[in-house]
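Student: Here's my sequence, what's the structure:
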Amino acid sequence: MKSPKSVAKLDELGRVRLSQNFFMRDFLYSEIANLHGIPNIPEDPDLAIEAGARLCQELLEPLNATFGRIAIRSAYRSPTVNQFGNENGHNCASNEANYASHIWDRRDAQGRMGATACIVIPWFSDRYEAGEDWRALAWWIHDHLPYSSLYFFPTRAAFNIAWREEPERRIDSYVAPKGCLTRSGMAGHDGDHSALYQGFPSLVTAIRTA
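Tutor: Modelled structure (predicted):
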């Protein structure tokens, strides 16, 4: 598929079904693009679709099936949108750092495909605002899903969740205690952490539909 140059073609891209409950259109909204009039459209739709489908099928669908509806805050960014955000203080990493991350349609420097979305899980957000530790959800995901990286934020316990070939399996946070919670080689990285997320639902396996 070529990068859309018409409303009809963009509409066609938006209708691509990435998984049982998610379509490409769900991931194209951007406050930066909306406010500044910059099209947030993949340059390589086929790669964006392939990476986004893996993100949805392997990570977002199980979360949606287990915890109920999840909210997408930010997901795909075109290189142009991401560069503008990086250069104008909108909390976007450099394009090179976001390849195979928020920029779904570029492989990273090691040639790996990947995709990231920033999401909120309302079921957990309510518990977090009532005092639940963000690390409970982090460890639940760590024990149940093939994520590459997680990065937690203070507002409503929103977090970046990334799928990538050759996953890194690293969790970081801007919420106290800030910094790296776990990465490969750290003490406690492997094993069962279920005592830290008591009261959480059991994983529900989602149907794979593309």
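Student: Going by C-alpha atoms from here, please, whenever you check contacts or count neighbours.
Tutor: Noted.
Student: burial of R73, as a residue count?
Tutor: When neighbours are counted by other C-alpha atoms under 10 Å, R73 registers 17.
Student: Isn't it up against V120?
Tutor: Yes. Taking C-alpha atoms under 8 Å as the definition, R73 is a contact partner of V120 at 7.1 Å.
Student: I'd assumed A162 was in a strand, is it?
Tutor: Yes. If the criterion is DSSP: H, G, I helix; E, B strand; the rest coil, then A162 is within a strand.
Student: What is the neighbour count of Y151?
Tutor: By other C-alpha under 10 Å, 21 other residues sit near Y151.
Student: how far away is it from E31?
Tutor: 20 Å (C-alpha to C-alpha, to the nearest Å).
Student: where's P62, which helix or strand?
Tutor: Element membership for P62, per DSSP states H and E: helix 61-67.
Student: Check L55 too.
Tutor: Assessed by DSSP H and E, L55 sits inside helix 45-55.
Student: go on, R135?
Tutor: Assigned by DSSP H and E, R135 falls in helix 134-144.
Student: buried ones in that helix?
Tutor: W134, R135, A136, L137, A138, W139, W140, I141, H142, D143 (16 or more other C-alpha atoms under 10 Å).
Student: Here is a second sequence; please produce its structure as well for comparison:
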Amino acid sequence: MANLFKHLQWSGMSRSLLLSCVPLMSVTVLACVLAATNYFYRLSPAQEHLAQVEAAYQTTLRAQAALQAKRKTQEEMRTVKLKLDEVWRGLPTETEFASLALAISELGRSERVTIPGMQYAVERSHADGMPVKASISFSVTGEYAAVYRFIHRLESADSYVVIESLNASRTAKSEKGGASSVVFHVTVATFLRPNPTTGSLS
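Tutor: Predicted coordinates:
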């Protein structure tokens, strides 16, 4: 009987102890729930901030690539402009056209070929300040080797002169019984830049 009483007494104490722990357990569970909620609330802005940083980084990379492409294009345009300026300065002016014809005559004389005369043609440009096309047509008579050297030197000249047409018309027998002479009709063309403007004297 005494043992039964003690058992009931301990059971009552255990129940009382258990009941007293219920509020503590409730507080613990509530604290865990609040901690988890707080963690997820903090995690969501962090993930959003990380996504914003990643988007800003990708935008910066695209902007940098676009800037590099633009800079490369500008450098290429600058190189093209320098080459165009060099070509422009190498073109003869309209007043130098006669000197070009004289240089061709001197070249023929040095190669012992005959150039009896020349015909000139200059196309007018519809736009001011733009180069105009000019051509010189002439006949070259001489031995084949001499005419060949003349044509080769004319083609390899530093000036911007191109052979537009080259036709052999006939072969003439030398009067002295030497080598036969050949006759070529040649047309060379170039572009002339406008004469540089000069200031008027006051």
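Student: Overlay the chains and give the TM-score.
Tutor: Once superposed, the chains reach a TM-score of 0.20 (TM-score structural alignment, normalised by the length of the second structure), with 72 aligned residues with a C-alpha RMSD of 6.0 Å.
Student: From the contact counts, what lies against the helix holding P62 of the first structure?
Tutor: On a contact count with 3 or more C-alpha pairs under 8 Å, 6 or more residues apart in numbering; DSSP states H and E, helix 61-67 of the first structure meets no helix or strand.
Student: what element comes up after that helix heading to the C-terminus?
Tutor: Downstream of helix 61-67 of the first structure, the next assigned helix or strand under DSSP H and E is strand 71-74.
Student: Mind giving me the packing neighbours of that following strand?
Tutor: Looks like strand 71-74 of the first structure contacts strand 114-120 (3+ C-alpha pairs under 8 Å, 6+ apart).
Student: State the next helix or strand along the chain beyond the strand it packs on.
Tutor: Using DSSP H and E, the first helix or strand after strand 114-120 of the first structure is helix 122-129.
Student: got the angle for that next one vs helix 134-144?
Tutor: 140 degrees (axes from the mean of the first three to the mean of the last three C-alpha atoms, to 10 degrees).
Student: mind listing what's buried in helix 122-129 of the first structure?
Tutor: For helix 122-129 of the first structure, by 16+ other C-alpha under 10 Å, it's P122, F124, S125, Y128.
Student: residues contacting L107 of the second structure?
Tutor: F150 (C-alpha atoms under 8 Å, 6 or more residues apart in numbering).
Student: how much space is there between it and V186 of the second structure?
Tutor: Here L107 of the second structure is placed at a distance of 14 Å from V186 of the second structure (C-alpha to C-alpha).
Student: Ok, Y148 of the second structure next?
Tutor: Counting by C-alpha to C-alpha, the gap from Y148 of the second structure to V186 of the second structure is 12 Å.
Student: More neighbours: which of those two?
Tutor: Counted by other C-alpha under 10 Å, Y148 of the second structure and V186 do not tie: V186 has more neighbours, with 18 against 13.
Student: what about the more buried one, helix or strand, and which?
Tutor: Residue-wise, V186 of the second structure maps onto strand 181-192 under DSSP H and E.
Student: Count the residues that sit near the nearest residue to A172 of the second structure once chain neighbours are set aside.
Tutor: Leaving aside its sequence neighbours, A172 of the second structure sits nearest to S181 (C-alpha to C-alpha, 6 or more residues apart in numbering; 5.2 Å). Neighbour count of S181 of the second structure, defined by other C-alpha under 10 Å: 20.
Student: Equivalent analysis for A65 of the first structure, please.
Tutor: A65 of the first structure has 16 nearby residues by other C-alpha under 10 Å.
Student: Please, which helix or strand holds Q52 of the second structure?
Tutor: helix 2-90.
Student: Compute the inter-axis angle for that helix and strand 181-192.
Tutor: Helix 2-90 of the second structure and strand 181-192 meet at an angle of 120 degrees, taking the same axes, to 10 degrees as the criterion.
Student: Would you mind getting the angle between the next helix-or-strand element following helix 2-90 of the second structure and strand 181-192?
Tutor: Remark: after helix 2-90 of the second structure, the chain's next helix or strand is helix 97-110, criterion DSSP H and E. Here helix 97-110 of the second structure points in a direction 150 degrees away from that of strand 181-192 (the same axes, to 10 degrees).
Student: C-terminal to helix 97-110 of the second structure, what's the next element?
Tutor: Immediately after helix 97-110 of the second structure, counting by DSSP H and E, sits strand 118-122.
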